[in-house]
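>>> Next one to model:
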Amino acid sequence: MKTIKHILLTLVVSVVFISCEDVLVNEDPNGVVIDDLAPEVIMPGAQTVNAATFISTMNGLGNLMVATWSGNAQQVQAPYFTEFQYQFTTDFYSAIWDNLMTRTGNFTFIINNQNEGNYDYYKGASKISRAFYFQYLVDLYGDIPFSELHQRGGNLFPAYDNQVDVYISLINDLNDAIDQISNTDVNSVIDMGTNDVMMNGDMDKWIRFANTIKLRLIVRMYDYAQNNADVNTFLNQQIASLNQSSVMFLGVGDDVTINPGYADTSEQMSPFPNTYGYAAGQFGNAGNITFGNRATGPTTFLVEYLNGTSTGVMDNRLSRLYALRGAQTSIEGNTQGGSGLPSSFGPGLLNSPSQDGYIMTASESLFLQSEAVFKGILSSGNAKALFQDAITSSFDRLGSNIGSYLVDSDNISGIGWDGTTNKIEAIITQKWIDLGGTNGIETWIEFSRTGFPSNMPLPDITNRPNRPVRLLYPTSEYAGNTANVTPFNQSIDTAFNTPIFWDIN
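Sure, this is the predicted structure:
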């Protein structure tokens, strides 16, 4: 029975890939296909195709934009030359916009679905998922189409919404989703069950996930709101709602993952090993690694952070994140754009062709809660305890022995709570260590917001004096939504000198 269910699930996901991937854009000529599909059929594919972009493309870009990943110049000619030279154009990682903008349309379709039956769980989970991805679109691009998006033939040229307004809309959507899930008729509601390839229909966890995304939105816009009375009023109302005793967030052991039935075959492998692992059927075979595996390794900056060179404290996560390459006797890094041979991915990142994909880890949530308590956004909880729970959760997820790390690091500036004057620096630096390789895009965004970790070196081959703070609108927008995107008058300099609204520094 288990095998049959797995096969059926794979078939359902395959159908959605074929039927839905091209019906999400506004100019979709095939709308009748998706109109005939029930949410049960659409949901697995909606979750899976968006997650693939997040786990592979976005994760990879983020790790390259901060000093987490370097290139293997000994075995690949000029690895990541475009990324390390900061050659930002309208084609630079345009798949992030093109994929998320269109494929989140599946969630919108479920939200607006008029099929008979009580689909409140599907609709609520879709609102939460869409909010998750659209926060990243704002954090990477700023103003984006939102209120007029996903109307298919009804509006081929959606207007752009102000980025602050989109944030507010996402918070309202999350509130609606929580209400919809919490207050539905439990006797008639249709359970998601195995059609939910993220949480297997655990609606309490969906609510915790929603609260955590909402908290992240609030934390990001909190400093901006202090100088905007209307936004501050709205935010204070939302903060009050999160401080109710019944509200819970993702906690220890609460990783949000996805696995629709990943398998060690072509086209069905989990996104991270598919990009940074091995050829299908060759997992662990050093002679059949992917280009991403061969081209990528840690930076010297990161390795020296973890092996104690920079901090005086050995961090055992290093040997789980990275592994020896070739004849190496110790884990080595390379500078970004340098000529060295960095080590390869370790078992904490790369352990199986069918491994779960991470959407949001418990450690990320705990670091977020620590910051929120420290800033007074959350009125209960202990900021240091949450910070240390997050570190412990990180070690546990990576399968690393924490040993005496919490004690040894506590008085070390930059990585320990008591030893760091600015507690935000300790939180974000530890988050950078934890999410490097798992959610690189989050580490880039958090660096843009906070400036931590500090003293990160720029790539050897860039002529820019600072890191980019955003992506540029893609070629597809200039070709298909010309009138709405052209007034932004973006150039390559926009990626460096026009920050997202929450970057008030």
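>>> C-alpha from now on. contacts and neighbour counts both.
Fine.
>>> so how far is residue 269 from the residue nearest the centre of the chain?
For the chain, residue 439 is the residue whose C-alpha lies nearest the centre (Cα atoms, centre = their mean; 5.1 Å). Residue 439 sits 18 Å away from residue 269, going by Cα to Cα, to the nearest Å.
>>> name the element residue 168 belongs to?
Assigned by DSSP states H and E, residue 168 belongs to helix 163-183.
>>> how about the strands in this structure?
For the chain, the strands defined by DSSP state E cover 69-71, 144-145, 160-161, 256-258, 296-298, 322-323, 344-345, 357-360.
>>> Format these as TSV; extra columns: distance to residue 53 and mean neighbour count.
Below are the strands of the chain laid out as TSV (distance: least, Cα to Cα, whole Å; neighbours: other Cα atoms under 10 Å):
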stretch	distance to residue 53	mean neighbour count
strand 69-71	18	31
strand 144-145	18	22
strand 160-161	23	16
strand 256-258	13	19
strand 296-298	18	29
strand 322-323	23	23
strand 344-345	20	24
strand 357-360	11	20
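>>> which stretch among those comes nearest residue 219?
Within the strands of the chain, the stretch nearest residue 219 is strand 357-360; the backing value is 16.1 Å (Cα to Cα).
>>> what residues does that closest one touch?
Here strand 357-360 makes contact (Cα atoms under 8 Å, 6 or more residues apart in numbering) with 51, 54-55, 255-259, 270-272, 438-439.
>>> now the other sequence, so there's something to compare against:
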Amino acid sequence: MKNILRKTQVLAFSTLLIVTSCKKLDINESPNNPPVESATVETLFPSAVISTVSRTGGDLSIIGGLWAQFWTQNSNSSQFRTVDSYDVQATSNFINGPYSELFAGALTDYQLGISKSVAAQDWRYNLMNTVMKAYTYEVLVDLFDKVPYSEALKAGGNLQPKFDDGYTIYTSLIAEINAALAKDYKTAPLTDAQIKTDFVFGKKGTSADVMASWEKFANTLKLKMYLRMVNAKPAEAQAGILKLYQDGAKFLDEDAKVDIFIDVPNKSNPFYEYNFRRLNTPDNLKASVTFTSWLKKNQDPRAEVYFGEADPISINQGDYLGAAAHPEYNNAVNVVVNATDAVPLISKEESYFMQAEARLRYFGGAGAKDLYDAGVLAAFAKLGLNGATLLATTYAYPASADVNVNLEAIIVQKWASLFGSHALEAFFEQNRTGYPKTSAVYSTDAGYIPGQLVYTPNGVTGAGNFPRRFVYPDFEKSRNSNTPAQVPIYTKVWWGK
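Predicted coordinates for the structure are as follows:
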């Protein structure tokens, strides 16, 4: 049986990052090792949340940032060469680890927490677990396109669950969120001890504030999922977003984040733990010319926060074999990620940018500028910077008659704000919108436009075939005959542009 994670184990992030799953299998039950089914919702929930963020804010954000071209592989090391060259195979731990952890760890605990909450009519933990289950499932769908859902996470287990399509999973998750929001999760207050088990909003202090934030998180997650549908299911996306506004939904005006990390081995930010503390060298990831050229062109002070220098020396994306022709690569700067950095689930500025896009698309642009402005200012303020001057000049909202011009401004600013342990979202959003645009030339060419994504010179997929998804892990293919046939990593997922 699966062991319950004790409180100290919940904080053992290295275990969550490095091993396939945080769950252990016991042949015999012991009174000192009770089965996970006997766990309380208060024990299950923080364990599941850490399971989610250990991956989304750790190795998945490292991959997302490579593919969103915030950073690139150092020419003097090799840890992420396969990722930077788009050569991520079905046997890769970069795929196997997150797939296993998010299913066997996070989703299993969320589903058990939901079952226990419904049985006890505890609608507070039902909402919290439902939102986090939807968030985690969305990540898996956005990476793999089709995953087990309707036949997964069942009591007793199904060793060969079918794979559901992404649209079906999305609509089912939204229905689950709606059902949880329809329950009375406000009347019975959370105790102080229960609030402490909420690593996302527990620092707010009062039960009313915590549950109000979970409601906003739920609505903002629905908004994000509807926006993901705009290319593949435009009518459904529009109807869903308009209903959110018609119902007076409140969206996040704060970060939904896990901010409990300390600078101690096994308890630090998962990106930091994975890339800086656990590997043989802290120098694997270097600043990418793609991103730094854009920051430099715009005289954006975030460069110093992101890379430690106002004018960082960088490596052209994916050019890890090019040091002989580019001796400056030896002085390229590291990515700045701190041991105590939070892992965002949905950030304040991300929420504003999503709302701006919704206003642009479905309300004739009314209110889009104000929300865009709020997003830009929030992104700078989070780093201790004031973005007002750039917002009034270089980053001013274009208010063009061409919706695509305005949309590009919104998404590029969102991209610039997703650095660090939120970089996976930048990869997803580029796939959805096509922004930042891809370049027809490499970044060494005189005609290169700063900030446009370039195809790596060491790519294995063929020029222009950027990664759009993960392939299925070998272990899943070998044990589940329902696993879909592999498609190339550059095949778009169901909502892709």
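>>> now what about the TM-score between them?
Once superposed, the chains reach a TM-score of 0.82 (TM-score structural alignment, normalised by the length of structure 2), with 450 aligned residues with a Cα RMSD of 3.1 Å.
>>> Quick check: residue 264 of structure 2 vs residue 154 of structure 2, distance?
37 Å.
>>> what's the matching residue for the residue nearest to the centre of structure 1 over in structure 2?
In structure 2, the residue matched to residue 439 of structure 1 (TM-score structural alignment) is residue 422.
>>> From what I see, its match and residue 62 are in contact.
No - with contact defined as Cα atoms under 8 Å, residue 422 of structure 2 does not reach residue 62; the gap is 9.1 Å.
>>> Redo the strands of structure 1 as TSV? Include distance to residue 47 of structure 1.
Shown next, in TSV, are these (distance: least, Cα to Cα, whole Å):
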stretch	distance to residue 47 of structure 1
strand 69-71	27
strand 144-145	21
strand 160-161	25
strand 256-258	8
strand 296-298	27
strand 322-323	29
strand 344-345	26
strand 357-360	10
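>>> So which of those is nearest residue 125 of structure 1?
So among the strands of structure 1, strand 256-258 is nearest, using Cα to Cα, at 12.9 Å.
>>> Look up the counterpart of that closest one in structure 2, residue range please.
Counting by TM-score structural alignment, strand 256-258 of structure 1 corresponds to 256-258 in structure 2.
>>> Quick one: average offset of the matching stretch versus structure 1, please.
Stretch 256-258 of structure 2 differs from its equivalent in structure 1 by a mean of 1.1 Å after superposition (mean Cα distance after the TM-score superposition for structure 1).
>>> Kindly report the same for stretch 369-376 of structure 2.
Mean for stretch 369-376 of structure 2 is 1.1 Å (mean Cα distance after the TM-score superposition for structure 1).
>>> Could you pull out the buried residues of that stretch?
For stretch 369-376 of structure 2, the neighbour count (16 or more other Cα atoms under 10 Å) marks 369, 371, 372, 373, 374, 375, 376 as buried.
>>> need the contact list for the fourth one.
Under the criterion of Cα under 8 Å, 6+ apart, the neighbours of residue 373 of structure 2 are 391, 397.
>>> And it? What does it align with in structure 1?
When structure 1 is aligned by TM-score structural alignment, residue 373 of structure 2 is paired with residue 388.
>>> What's the match for residue 215 of structure 2 in structure 1?
With TM-score structural alignment as the criterion, the equivalent of residue 215 of structure 2 in structure 1 is residue 207.
>>> how many neighbours does that match have?
Residues near residue 207 of structure 1, counting by other Cα atoms under 10 Å, number 25.
>>> Now do the contacts for it.
Contacts of residue 207 of structure 1 (Cα under 8 Å, 6+ apart): 178, 181.
>>> Could you do residue 118 of structure 2 as well?
For residue 118 of structure 2, the contact set (Cα under 8 Å, 6+ apart) comprises residue 126.
>>> what about 10 Å?
112, 124, 125, 126, 180 (Cα atoms under 10 Å, 6 or more residues apart in numbering).
>>> To what extent is the last one buried, counted in neighbours?
When counting by other Cα under 10 Å, one arrives at 24 neighbours for residue 180 of structure 2.
>>> now the third one
Neighbour count of residue 125 of structure 2, defined by other Cα under 10 Å: 25.
>>> Now which residue in structure 1 aligns to it?
Match for residue 125 of structure 2 (TM-score structural alignment): residue 122.
>>> so who does the residue located most distally from the centre of structure 1 touch?
Centroid-distance maximum for structure 1: residue 187 at 34.8 Å, with Cα atoms, centre = their mean. By Cα under 10 Å, 6+ apart, the residues touching residue 187 of structure 1 are residue 118.
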